[in-house]
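Enquirer: Below are the sequence and a predicted model for it; my questions follow.
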Amino acid sequence: MTKEPRVLQPSEWDAWYDVLLSAFVSQESSEERELYRSLTEVERSIGVWDEGRPVATAGLLSFRMTVPGGAVVPTAGVTMVSVAPTHRRRGLLRSMMRRQLDDVRAAGTEPLAVLTASEPVIYGRFGYGLASRFLSARIDTSRVELELPAPLAAEADGLRLRQSDEAASLLEECEAVYARAVPRRPGMLERGPGWERVPLLDPERDREQASPLRCVVVLRDGEPVGYARYAVKPHWTDADAAEGEVRLRELEALDPAGYAALWQFLWGIDLTTAIVAENRPLDDPWLHLVNDPRRCGTAVGDSLYLRPVDVGAALAARCYGAPVDVVLDVEDTFCPWNTGRWRLSGDEKGAVCEPTRDAADLSLSVRELGRAYLGGVSLTALAGAGLVCEERPGSGALRATAAAFASEVQPWLPHGF
């Protein structure tokens, strides 16, 4: 066996993918398998083979991701990473991470790489930092009320809803809304061909006796301005009382009235007493519309991990909420071409970031830069943890740079990859 990864051949996909399923102890339907086969970019997928059998896998996906300021930036999505249990602790993962980042850098078109981590402890050593989180909730709708401001309630009541028990039947309307929502929030991904099918995957084995996936679209003057995909899980107590739950899969809206109309609809579904939402933004507005947050069962989880592949291009690709002119001393042991001092100058209209010999204002690792990049993690908080250093204490560089990096809305990844 050689540790050196090589590119996957199309004829090898099934065996390669089976290694991944085995590593994650996963089962998949034929529909799921064929979808992920079609989404795999074979020419960007690699593996390690031992006596003709694949024993390690990794892939890259060609995404476009929103960054602060609204630009949608080419981004390499790291996916399908696995090592067979018989071949662990032999450096295979490291060799695949090395190959991927070298390939991305050589192509020169994607300044960022992102992933979702099955085990977060793994990827920090390769420079990936946690850049976005998600909110989950179990809202007791039998006790918690949705309290809308009167003008918003009146406007929401004037909108029209279209509902279907078959989510796929409203695919076109949903994707039109999603496409318009993408530039509004850092961390969101454009859906290229085929990716619109991912949120519709609804294997029966995962439903836990809930209904098939349903959909509701909210319309203004006949045009879709929001949608929600959800399922309903019925439950009856021994006293024949209905205590079903609404399982919210996805909700997007383009304005407050459309957003409110969707939540009113979910709140009012018959025979249910709870809404279960598993992936929402940390700053989801419903948090400010409920009268009893203690009965909403909220929790926070980790989501998107990010690392700059090209520090200069990455920092120049986004905008900044306040003027910034700072020299960053970046340490990147895994991608040493990033190590050094970089002068970042920018504002809300754009930025320039170039190597410099000037004295540093702040020093940090590339992982911390990845954490702060989308604007959801404060450089000030990282400094408080000793992970960012203001080289001249009291200069104000940390405060000014933290304000510039902050995003108006929390970054969020709407679905995995």
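Expert: Here it is on my side, so go on.
Enquirer: C-alpha only now, for contacts and for neighbours.
Expert: Will do.
Enquirer: tell me which residues of whichever strand or helix holds Ala231 are tucked away?
Expert: In this structure, Ala231 sits in strand 223-233 according to DSSP states H and E. Neighbour-count burial for strand 223-233, with 16 or more other C-alpha atoms under 10 Å as criterion, is recorded at Pro224, Val225, Gly226, Tyr227, Ala228, Arg229, Tyr230, Ala231, Val232, Lys233.
Enquirer: what about versus this one:
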Amino acid sequence: MTIELRALRQAEWDDWYGKLELAFGGVADAPEERELWDSLTETERSIGAWDGGDCVGTAGAFSFGVSVPGGAMVPAAGVTMVSVAATHRRRGVLTSMMRRQLDDVRGWGEPLAVLTASEPEIYGRFGYGVATQQLSATIDTVQGRISLPQGSDAVRLRFAKVEDVAQECEAVYVRSIGTRPGMLARRPGWERLPLLDPPGGREGASPMQCVVAERDGEIVGFARFHNKPGWEARGPQGVITLRQIEALDPVAYAVLWNFLFGIDLTVQVVTRNRPMDDPLLHLVNDVRRCELRVRDGLFVRLVDLGAALEARTYRTPVDVVLDVDDAFCPWNAGRWRLTGDPKGASCKRTEDDPDLALSARELGAAYLGGVTLSALAGAGRVRELRPRALAEASVAFGSDLAPWLPHGF
């Protein structure tokens, strides 16, 4: 039968989401997780692929703002819940959904589409580039220590019930959103996501615990974590798994890490998603004790190239003509003159000779300032057509802080 693509209807959500679960292994989410995703799904921005009465493909798009260099929040479609039934692979279902979705995003007037990938190889052919990375660490807290900065004595820590301080912790997180590129401004309801704590997801650890940092009676930071006790003949071997840590200033941040390092009967702290330039790397006495690992984070796709490049600022003055290849969104293809500086930018069509040649994928990777155009050129993915153009543009696209996606979607 012909595959029909259409916007999701609310009455179809259970079937649609069930097919998503099946495509990802068939293990059903906990009821509280399912209820949350039901409430967050924007059905009018979601697609179902139907073979007769069977749902064989899913794709959604949340409404986000993404922080970019310069501090602006740029409207973006948060691509999510993408799946194709195992019975319908290699039949063009995914490509059809990606085509429909990017056309929709353009129609909504959103310059960007962003996603996280279960398999990173999939989305490059649709023009998505890896724009952020996330740092994971398994830290030896027996040998590791934190160097506390001056003023740490003014910070008070206390345990609190997760739900009792949820509003105050969310306020701390919201204040941090504009501090680095790649962070998400979210619609109401998303504050429930970090509070999810289904027993099946704890891997034998405790329910989520929360410690808040206070100064002069105000909550200025928090850490949410699980404690998994462990015992061997040589003694306690407990592990702290960090869910989230945020603070409004460096001192509170260091004090929270120092607390995590010192929890009784534990020997490790495990964190799975921190920025690549996390201050932790400079607080710990021996970074070799941290067992650092890196993986891809947020993928970025420029849907309206001109609007996207004008929405951010540039670290140094830049005037460059980009010759862009974009087969999947041909309205972006061609030559664009980008002029910009730390105050603003303009990006317009031009017939001038090009300075750099690259695809939309490379622009997506470099857009948030965490991947340099020079590094992409070293991989043969950007070509310099005017001497010095690459170095000038690469520096201009950079960001003082590494871009970072704090949570998935």
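Expert: Received, thanks. On a predicted model such as this, the values are computed, not experimentally measured, just so you know.
Enquirer: Helices of the second structure, start to end?
Expert: 13-23, 31-40, 93-108, 166-176, 250-261, 280-283, 305-311, 360-366, 373-378, 389-396 (DSSP state H).
Enquirer: and of those, who's closest to Gly344 of the second structure?
Expert: helix 305-311 (7.1 Å; C-alpha to C-alpha).
Enquirer: Which other helices and strands does that closest one contact?
Expert: Secondary-structure packing of helix 305-311 of the second structure (3 or more C-alpha pairs under 8 Å, 6 or more residues apart in numbering; DSSP states H and E): strand 344-349.
Enquirer: Look up the average distance of the strand it packs on to its aligned counterpart in the first structure.
Expert: With mean C-alpha distance after the TM-score superposition for the first structure, strand 344-349 of the second structure departs from the first structure by a mean of 0.9 Å once superposed.
Enquirer: residues in the first structure matched by that strand, start to end?
Expert: The aligned range for strand 344-349 of the second structure in the first structure is 350-355, by TM-score structural alignment.
Enquirer: Please spell out which residues along the lengthiest strand in the second structure are buried.
Expert: For the second structure, the strand that runs over the most residues, judged by DSSP state E, is strand 54-67. Neighbour counts using 16+ other C-alpha under 10 Å place 55-67 of strand 54-67 of the second structure among the buried residues.
Enquirer: I'd like to know which elements that strand is packed against.
Expert: helix 13-23, strand 47-51, strand 73-84, helix 93-108, strand 184-185.
Enquirer: what does stretch 37-45 of the first structure rub up against?
Expert: Val7, Leu8, Gln9, Pro10, Trp13, Thr57, Ala58, Gly59, Leu60, Leu61, Gly194, Trp195 (C-alpha atoms under 8 Å, 6 or more residues apart in numbering).
Enquirer: cool, and stretch 273-280 of the first structure?
Expert: 134-142, 242-250, 266-267, 412, 414.
Enquirer: hmm, 7 Å instead?
Expert: Contact with stretch 273-280 of the first structure is made by 134-142, 243-249, as judged by C-alpha atoms under 7 Å, 6 or more residues apart in numbering.
Enquirer: how about those residues, which pair is most distant?
Expert: Phe134 and Glu243 (26.2 Å).
Enquirer: Please say which of these two ends up with more neighbours.
Expert: Ranked by neighbour count (other C-alpha atoms under 10 Å), Phe134 of the first structure and Glu243 place Phe134 first, with 22 against 16.
Enquirer: The more buried one against Val300, yeah?
Expert: Yes. If you go by C-alpha atoms under 7 Å, Phe134 of the first structure and Val300 touch, sitting 5.7 Å apart.
Enquirer: The corresponding residue of the first structure for Asp400 of the second structure: neighbour count?
Expert: In the first structure, the residue paired with Asp400 of the second structure according to TM-score structural alignment is Glu408. Glu408 of the first structure: 14 surrounding residues under other C-alpha under 10 Å.
Enquirer: what about the residue nearest to Thr2 of the second structure when sequence neighbours are not counted, distance to Ile3 of the second structure?
Expert: Of all residues not flanking Thr2 of the second structure in the chain, Asp51 sits nearest, at 6.6 Å (C-alpha to C-alpha, 6 or more residues apart in numbering). Separation of Asp51 of the second structure from Ile3 of the second structure (C-alpha to C-alpha, to the nearest Å): 5 Å.
Enquirer: How about Ala360 of the second structure?
Expert: In terms of C-alpha to C-alpha, Ala360 of the second structure sits 29 Å off from Ile3 of the second structure.
Enquirer: Val255 of the second structure touches Ser152, doesn't it?
Expert: Yes. Assessed by C-alpha under 7 Å, Val255 of the second structure is found in contact with Ser152 at 6.4 Å.
Enquirer: who touches the longest strand of the second structure?
Expert: So strand 54-67 of the second structure is in contact with 16, 19-20, 42, 45-50, 73-85, 88, 93, 178, 180-186, going by C-alpha under 7 Å, 6+ apart.
Enquirer: Likewise for stretch 323-342 of the second structure?
Expert: 126, 304-305, 313-322, 345-351, 354, 356-360.
Enquirer: Tell me where the stretch 151-300 of the second structure has strands.
Expert: 156-160, 184-185, 209-215, 218-228, 231-232, 235-236, 238-247, 266-274, 292-296, 299-302 (DSSP state E, counting those that start in this stretch).
Enquirer: Next, count neighbours for Asp221 of the first structure.
Expert: Here the number of neighbours of Asp221 of the first structure (other C-alpha under 10 Å) works out to 8.
Enquirer: Over to Arg293 of the second structure?
Expert: Other residues close to Arg293 of the second structure by other C-alpha under 10 Å number 13.
Enquirer: aligned partner of it in the first structure?
Expert: In the first structure, Arg293 of the second structure lands on Ala299 (TM-score structural alignment).
Enquirer: do the same with Asn258 of the second structure
Expert: So, by TM-score structural alignment, Asn258 of the second structure is matched to Gln264.
Enquirer: what's the burial count for that match?
Expert: 18.
Enquirer: Same question for Leu171 of the first structure.
Expert: The burial count for Leu171 of the first structure: 16, using other C-alpha under 10 Å.
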